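In: Pasting a predicted model and its sequence here:
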Amino acid sequence: MKKLLFSSLMLIGPLVYGQNKDKLLHAIDIDAIRETKLTGYIGLAPTVMSKPAASTQVTAFLKKFPGKKYFTFPESRENSIRLLDSLPEKWTNHSAADLVSFKGVAQPGEYYVFQVGVYGAGQPLKNIQVRFSALNNDKGQSIKEVTCFNSGGISFKGEKFSKSLHLDPHNVLPLWFGVDVPENYKGLYKGTVEIKPEGLPATLIHISIDVKGNIIANHGYNDETKLSRLAWLNTKVAMDDGLTNGFKQVDRAQKNISILGRTIKLSDQGLPLDIQTFFDKNNELILPKGEPIIAAPIRFIIEKDGRELPLAAGTLKFEDHFPGSTHWETKLTNGDISVTIKGRADYDGFIGYSAVVTASKDISIDDIRLQVPMRPEKATYMMGLDKEGGFSPKDWRWKWDVLEKHQDEVWMGAVNGGLKLKLKGKNYQRQLVNLYYPFGPLHEPESWGNGHKGGVDIYEQEKTVMIKAYSGERTLKKGETYQFDAEFLVTPFKLINKDIQFNDRYYHSDIDTTSNTIRLAQEHGANIINIHHKKDIYPFLDYPMANDNVPDLKAFIDSSHTKGIKTKLYYTTREISVNAPEIWAMRALGDEIIYPGPGMATRTLVNPNGVHPWLGQNLKKDFIPGWVATFTSGKYKGRQDLSILTRPDSRLNNFFLGGLEWMCKELNIDGIYMDDLALDRETMQRTRKILERDRPGAKIDMHTWNHYNKYAKWASSLNLYMDMLPYIDHLWVGEARDYDRSSDYWLIEVSGVPFGLSSQMLNKGGNPWRGMVFGITNRLGWFKAKTPEYIWKFWDDYHIEKKQMIGFWNDEIPVKTDNKKTEATIYKGKDEVIVALANWTAEPQKCKLKIDWKALGLSPDQVTAEIPEIKEFQDGRSINVEKEINLEGEKGFLIVIKRKQ
């Protein structure tokens, strides 16, 4: 969520199984959206393609072509086809020759696009085939790179695909074509496009493109009106096995796999026999000796007649994709049952499995399950499956209910070692996130869910904590396949980068104008500016490359660089602004990119009183309205930016990456700010590679709204986005977050520490005293929050980034508090120690510090202790750290213990 009007509501969550037993009240600040209460104009004028023909005009047109079943209407890129349910008036004046010829003008090096509208006169058109020739000139030159975006392309996974095209009667299908013109080509190029619906004659359209003028810059990508950016839909940029910074390559010796700070040993069945972590308890060092995460091998079990069937393993075959991953495959058999196991391990800690079960005859079984036996000390905390992040329960029972629960995964672990398990099937579809989840929920896996028979039990068993994912009884049918997919993430992903944690200081403003932004950032100590959308230099959601704002945005970035300040842009996937000129071409692709939904009948927190009429007038149906941003000041004052939801795991991912590469090269951005993203892990890898290769030193920070409420259906945000975390530099854990929750909740849900990350607080600025227990502050510039600049100055004065952070979660911490309602973390240097002490209650508390002076390398009679003055945080005074300390409710101290000189 973006800019908010905080209206406090109390939600009582109807949680099944675990959480509902506690009858917890979730007091959250619901994001009642300020902009939706305002009005404004959209600023997009109708075009000649917006006006439908009158029925009399359509009838007169059809009479000119008696018996013709369908029509083709070549159209230039300047006139994006908008009407899908009627003929544009413009077309009713076409002659027979107009229907089968197109003439266009392009420049050398341009990615040139055009359209062909297909209209079904009175019957449905099925299986419409689209074929096209190369474009040739009279000198023997040939343009062979021609694409129809509707009929196929390159998927977000880099795979070629094709689509079947169909059209209802009296509707229009806009076919969009792309022609990649070489830089050294000039002249008149001719070719054909053939359109042939099943059972009907083909129509041959003659294409003529006159290539002339100077070589166009950057294939035409610099000018939105050319629509050349549609080429990004099929980009394969950064799709390789390369690593991202901060990781080491995958190494494999037989069945032993090594990645950064972790090792995985495989059994003959291809499943983990052992997983070890080498991270220290603060995630600051990688140690020579590892600690086991699992207590025994992970097992895939088939049970029949009350007993486990022994599964004989075949040969384990490997295929290495170094440096990034290694893949393997084997086959398990028992009589008439076989299981094909395919696995892979990636450099970031991902371990993916597909177990495909088949039977040569019908066989009734009791259960198919996966058992993950965790070491108790590596199952201290839990997040997921109806359990908010925090200490693990002794016993937990969970069942599938995807309509009411945004849940299919669980993480268990300690700070320096853990495991996330996500369950999937062959019917997996990435869900919508945030408050839109009910419009695009998870699919219950047909394998694991088994018609609501499946679930997950977590319980203590013989010095282990067992995660048992079961599916229940069923009959395996001869010839059918049952796909049990499972994904593991081994945490933490990386070492906490203390330079990022303490030296990346964000200015992130919520106002519409930017004239004072650089000055304010510089004056208050920020070195990174995040430019949100709904700004005078970046007006439209997820489309920072609009012609109208690019010059001002580029000038702002250049100016910030002269001041030594980085500038990052809001850029994510989930929604797209209606101001993106490519939206009409994306809509022409059916439901591939634009997520289908109830259209004008949609009601959400963003649209509580109905959908903006512009969307109904122009899109009409099959959409979900998204964010609404209303400008209250600046260049775009009075204007509204509307958006619609997009489909995850689509070619929009490629478009997103193409746009990112363009911004790196043309705008010199210093990274991106991602907001409740809808990306897959591989696209996130590509995102990181583009930034590192084109803009070394670029950063990614990620914001997430608290999904644990009735709107987002009870998901833990860091669980939801955990596979993104290896590629994130900073978290900004956001709205609807209750900072009065317990310290174990903070540790798992807010801090980022168990995953090798640092974080920041959002909701009303968080709690600075508790934040310092995790080394985090709020963000400068965001409304309703105190400035963090005075804590930043304290960091600088005491060189905190050079000290070792030892958290309260580490049982070896040399400074502990004797009051369980308080927590202490230290930042340890050779001659100086900072103690961050915080009260986790609203009432005053007293505590004494239990100090291991030897472990600190200090002597109590050779030190001084003080509470230094920090504006808006604490008053300065000396303190005796061996005496009782009084803490105000919800507050604390930063205490400096220093060796006497």
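Out: Yep, that arrived. Residues are numbered from 1 along each chain as shown.
In: drop to CA atoms for contacts and neighbour counts, all remaining ones
Out: Fine.
In: give me every residue that touches the closest residue to Lys494 other than its chain neighbours.
Out: Nearest-residue entry for Lys494: Gly756, 4.9 Å, with adjacent residues in sequence omitted and distances by Cα to Cα, 6 or more residues apart in numbering. Contacts of Gly756 were listed using Cα atoms under 8 Å, 6 or more residues apart in numbering, and they are Asn283, Pro492, Phe493, Lys494, Leu495, Ile496, Asn497.
In: Would you convert those into CSV that also reports distance to Ala414?
Out: As requested, the contacts of Gly756 are exported to CSV (distance: Cα to Cα, whole Å):
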residue, distance to Ala414
Asn283, 11
Pro492, 9
Phe493, 13
Lys494, 14
Leu495, 15
Ile496, 15
Asn497, 19
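In: Identify all contacting residues around stretch 206-213.
Out: Against stretch 206-213 from outside (Cα under 8 Å, 6+ apart): 100-108, 185-193.
In: Next one for the comparison:
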Amino acid sequence: MVHRSKAWIVAGMLLGAACTGHAQALVTQQPLRWNADALGNHRYLVRVDAPATAVRVVIPWRRRDAHPENVAIIITAPDGSVVSNVRRGTIDQASGELVFKAAQAGTYAVYYQPYVNKGRSNYPTVTYAEPKDTADAAWAGTVGDASHWSRLPQARVLGYEAVDDFDAYTPMERTATPAEVQAVLAKHAADALLLFPETRANPIRMFDALPESWAKRGPGGTFSESAQRGEYLSFQLGAWAPRAAVGNVRVSFGDLRADDGSTIPSNALTCFNLGGTGYDGKPFTARVDVAAGRIQALWIGLDVPASATPGVYRGTVTVSADGVASQSIPLAITVGEGVAVAHGDDDPSRLTRLRWLNSTLAQDDSVVKPLLPIAVNGQTLGILGREIKLDASGLPAQITSHFDERMTGISKQGKALLVAPMQLIVEDDAGKHVLGTARMPQIQVDGPGKVHWQVAAAAGALQGKVNASLEADGTMVYGIALTATKDVALRDIRLSIPMQQDAARYQLGLGRQGDRAPDDFNWKWQVKNNQDGAWIGSVNAGLEFHLRDENYRRPLNTNFYQQQPLRMPVSWDNGGQGGIHLRNEDKDYLAEAYSGPRQMKAGDTLHYDLVMRVTPFKTIDPAKHFSERFFHKYGDLDAIKADGANVVNIHHATPINPWINYPFLEPAAMRAYIDAAHQRGMRVKIYDTVREVSDRAPELPMLESLGHEVISAGKGGGFSWLQEHLDGDYIAAWHVPENRDAAIINAGQSRWHNYYIEGLDWLARNVGFDGLYLDDVAYDRTTMKRVRKVLQAHRPDPLIDLHSASQYNPRDGYINSALLYMELFPYIDRLWFGEEFDYEKTSPTYWLTEISGIPYGLMGEMLQNDGNPWRGMLFGMTNRLGWSAGSDPRGLWKLWDAFGIEQAEMIGWWVHDTPVKTNRDDVLVTSYVRKGSKTLIAIASWAPQKVDVTLVVDWKALGLSPARATLTAQAVNGFQPQASFKAGDAIPVEPGKGWLIVVE
């Protein structure tokens, strides 16, 4: 997402942009009433009956912005010209007094929030224009001072207008006047908390000002609403603390009863603000406090049973708080004869989907393809292609990979990662103590996809409790609590991971991009860097590890890391004394995480938590990869199919998916497009990432009421809609100027992920999409597993591809994209790495570990500057059709098809017995072998100059005769000319380029 390229707008055809970050397209919209960038989004129309030197008007705007006196006002005449002779009188939130010259009779427009739009078009910086005196001095003199203005001709206020319906202020954003507020307070002088019931049709949008409607009707009263049987009914209570803060607000419910005795039990009601079910499936509670002068929206849901007898159900909702008397609001819910379809979820504006926030859909320990159930054999745990044998400490004693080097198969012969068991070592004045116990851990099975174990161990003066689990994808999670049994001075607490040197060939993370594992490297904790671990391994065997404690919170990513950075783990960081040391030793490669000296008091506990993942996660499937041809753009399906593509990625900002990460508002159009694709044998994937959410989401005001559970804290700003309709504490995100779609950043872990999972299930059932295009997502493995489960429940082979711009920069905390997202890799199908990835000045090992995905069981494609097609073919990578004018893989697709690449075995340059090599280390070869028939040789150079190379061929492995073999390079536009060679010929290779040669 972060480093986006140009958007390409195809006028008239409404073809979405092929921008990997956020595509832009000309989405069909009703035209704006006026140029908002020049005049702002809001105006009042006033009528002047006759020309006059000066007329007066008082605009009853009831504004929610705190300081209207600091914002300019623009008045335009009936002919559209700007009136320069204007004077301002009393300007406050309630109203604005203006005097202006009316050279014409007719309707004048008063624009009262004009803004200046600067910054990038997709990250605008909107500031509101300051007042300027444009009046002619002579004219101003004739008007006199404000005390005489009431004698002037009075313009008549006709009414309020917004630039479009979406930008309009709602009735809930019209503030009460100070007099109206005082009248309410006078009637309720003894009340510390005033309650205002409100329907879902009028979401509470102001948290620091009383709405006009509330002031006029007053607090309390019966809440009345209608619902269908089976509908999920959402409503609100506004809790206002007008004089002093109110703490620990609580809500309780009584049963709802109808006159005939029918009952809706109290447990059918819930208050979302007070807790629910977290993204991880665990229940939680939340404390709600209301600051002095603030309004807290309490959102309540009622699950009306489908079996409910029609009638009026009455009950109460009771609100209490510390030191505040309880108050009850009567409820009168009329349940109609009709039965709601899908609880009412098909209409997002009804806010029935709020119940999705507490969903546990796909929150289980089942296994998704191609992963296998965990096999438990004593202390040895078998998963797809890997085995983990546990030591008495609960840590791995050995990890074995059975993936072959080609990454296309799993063999009986395993490759060991460790030379000795992992150890957690405590060192004090008495010496070195290894955390351990005499008893082996007992494995408990939670389900096919998860097991766990516990160990009570000791290390010197520290008692250890180890709670650990393994999941079918290869993820091991350790919660290790070390408690001092007495006061103790520690020299160090460290984790030792002794790896086989042959397994520890490559390393990425800790501020290093993918390369050969360093001989000696030391790393220290820094909050400015999103770094807490590394991956070390070879293509077919590796280990990812991360160091954490009990306070871990997922940082923000993609442009926003510094606004919610990594929390330094108190245990591992130890005030900057901790770090990680990587080094080659005589017989092994040692990764050692240390924390340094410290004092612990008796009873003190430190959490040395650890997350590890064993790679690869699965085999690669080159045949499937090459058969899926991506068109990364919305467009005409027949034209796309004619170009050879069969998978279409649909961004947001397109006619069928207009709003970022809210793909629910054009379901009929989306369904029609997807159905048409299926009729043509094509598949359609949509953009939906959850990292940010569009301002078009009807749930947004409710999400604001949850504080920062869902919406990340920030400095506000951004596009005008956000500043005018949100409370100011948010991070402004992506904006599409063509359809005025603005987004804000979500928290990395929240109940919005539950909503997201339910939303994907709804889309799968209602629009029939085939998968997801993920663009720098913010969620973790827990949510990713659920995504895969939901999609596989509806599609036998759903497609999920992940794009990332390079995160290796100061803005993103120098995190490797592969490492950032590795936890998601078991559940996705393809990578697209990405903007700002360097395909020219980086090494083959960088390509292998950072870009290709192959050591983790994935394949991918290139993006930045259309990639390097010669080097890309060493890894089975091309670019995508539709991305840009230069992004055209059709020539390579045709060559693949002519050769029959889907029937070939891909043997990468990294395989020790690869059948084709060159005589140079800086010119590499990957072979696509159809044994006994023909072989496609992909050659790519990292040599600094043009070189001649000869091929070193194992003809027997190819099943070909060198005497009879022909070597032919088919002409491919922009890639290579037609050429023929003989076995043993010198082949010229340009720097940074290469060849595709068919040997047959």
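Out: Noted; the coordinates are in hand. Just so it is clear, the structure is predicted and the values come from calculations on it, not from any experiment.
In: TM value for the aligned chains?
Out: Superposed pair, TM-score by TM-score structural alignment, normalised by the length of structure 1: 0.92. Supporting alignment: 850 aligned residues with a Cα RMSD of 1.9 Å.
In: Of the contacts of Gly756 of structure 1, which are still contacts in structure 2?
Out: Retained in structure 2 (both residues aligned by TM-score structural alignment, their matches' Cα atoms under 8 Å) from those: Asn283, Pro492, Phe493, Lys494, Leu495, Ile496.
In: Quick one: map the third one onto structure 2.
Out: Correspondence of Phe493 of structure 1 to structure 2, assessed by TM-score structural alignment: Phe617.
In: tally of neighbours for that match?
Out: Number of residues near Phe617 of structure 2 (other Cα atoms under 10 Å) recorded here: 30.
In: Tell me who's in contact with Leu958 of structure 2.
Out: Leu958 of structure 2 touches Pro915, Val929, Arg930, Lys931, Gly932, Lys934, Thr935, counting by Cα under 8 Å, 6+ apart.
In: Buried among these? Make that a ChimeraX selection.
Out: Only the buried entries of the contacts of Leu958 of structure 2 go into this ChimeraX selection, using 16 or more other Cα atoms under 10 Å:
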select :915,929,930,931,934,935
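In: taking the contacts of Leu958 of structure 2 one by one, which sit in strands?
Out: When DSSP state E defines the strands, the subset of the contacts of Leu958 of structure 2 inside them is Val929, Arg930, Lys934, Thr935.
In: And the furthest pair within these?
Out: Val929 and Lys934 (6.6 Å; Cα to Cα).
In: So Leu718 of structure 1 is in contact with Glu749, correct?
Out: Yes - counting by Cα atoms under 8 Å, Glu749 is a contact partner of Leu718 of structure 1 at 6.4 Å.
In: could I get the kept ones among the contacts of Gly756 of structure 1 as CSV with distance to Leu837 of structure 1 and secondary structure?
Out: Output for the kept ones among the contacts of Gly756 of structure 1, formatted as CSV (distance: Cα to Cα, whole Å; DSSP: H, G, I helix; E, B strand; the rest coil):
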residue, distance to Leu837 of structure 1, secondary structure
Asn283, 20, coil
Pro492, 25, coil
Phe493, 28, coil
Lys494, 27, coil
Leu495, 24, coil
Ile496, 21, coil
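In: Helices of the stretch 701-850 of structure 2, residue ranges please.
Out: 720-725, 752-766, 781-794, 817-821, 844-846 (DSSP state H, counting those that start in this stretch).
In: mind listing what the equivalent of Val647 of structure 2 over in structure 1 touches?
Out: In structure 1, Val647 of structure 2 lines up with Ile528, judged by TM-score structural alignment. By Cα under 8 Å, 6+ apart, the residues touching Ile528 of structure 1 are Asp504, Arg505, Tyr506, Tyr507, Ala521, Ile565, Lys566, Thr567, Lys568.
In: Contact partners for the fourth one?
Out: Residues in contact with Tyr507 of structure 1 (Cα under 8 Å, 6+ apart) are Ala521, Ala526, Asn527, Ile528, Ile529, Asn530, Arg779, Leu780, Gly781, Trp782.
In: Inside strands: which ones of those?
Out: Those of the contacts of Tyr507 of structure 1 lying in strands (DSSP E): Ile528, Ile529, Asn530.
In: His508 is in contact with the last one, correct?
Out: Yes - with contacts counted by Cα under 8 Å, Asn530 of structure 1 reaches His508, the gap being 5.1 Å.
In: what residue of structure 1 matches up with Gly716 of structure 2?
Out: With TM-score structural alignment as the criterion, Gly716 of structure 2 pairs with Gly599.
In: just Ser927 of structure 2 next, same as before
Out: By TM-score structural alignment, Ser927 of structure 2 lines up with Ile826.
In: Pro448 of structure 2 now?
Out: Using TM-score structural alignment, Pro448 of structure 2 lines up with Pro323 in structure 1.
In: ditto for Ile997 of structure 2
Out: For Ile997 of structure 2, the residue aligned by TM-score structural alignment is Ile895.
In: and what of Arg294 of structure 2?
Out: Using TM-score structural alignment, Arg294 of structure 2 pairs with Asn171 in structure 1.
In: Against Asn427 of structure 1, how distant is its match?
Out: Going from Asn171 of structure 1 to Asn427 of structure 1 by Cα to Cα, to the nearest Å gives 31 Å.
In: higher neighbour count, those two?
Out: Asn171 (21 against 13).
In: Quick one: the strands in the stretch 151-300 of structure 1, in order.
Out: Taking DSSP state E, counting those that start in this stretch as the test, the strands found in the stretch 151-300 of structure 1 are 152-154, 160-162, 172-180, 187-196, 203-211, 251-253, 256-259, 262-266, 272-279, 286-292, 299-304.
In: and those strands as JSON lines, adding mean neighbour count and distance to Ile851 of structure 1?
Out: Formatted as JSON lines, the strands of the stretch 151-300 of structure 1 follow (neighbours: other Cα atoms under 10 Å; distance: least, Cα to Cα, whole Å):
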{"stretch": "strand 152-154", "mean neighbour count": "18", "distance to Ile851 of structure 1": "61"}
{"stretch": "strand 160-162", "mean neighbour count": "11", "distance to Ile851 of structure 1": "63"}
{"stretch": "strand 172-180", "mean neighbour count": "24", "distance to Ile851 of structure 1": "70"}
{"stretch": "strand 187-196", "mean neighbour count": "19", "distance to Ile851 of structure 1": "80"}
{"stretch": "strand 203-211", "mean neighbour count": "20", "distance to Ile851 of structure 1": "78"}
{"stretch": "strand 251-253", "mean neighbour count": "15", "distance to Ile851 of structure 1": "42"}
{"stretch": "strand 256-259", "mean neighbour count": "20", "distance to Ile851 of structure 1": "37"}
{"stretch": "strand 262-266", "mean neighbour count": "22", "distance to Ile851 of structure 1": "32"}
{"stretch": "strand 272-279", "mean neighbour count": "22", "distance to Ile851 of structure 1": "25"}
{"stretch": "strand 286-292", "mean neighbour count": "15", "distance to Ile851 of structure 1": "25"}
{"stretch": "strand 299-304", "mean neighbour count": "18", "distance to Ile851 of structure 1": "45"}
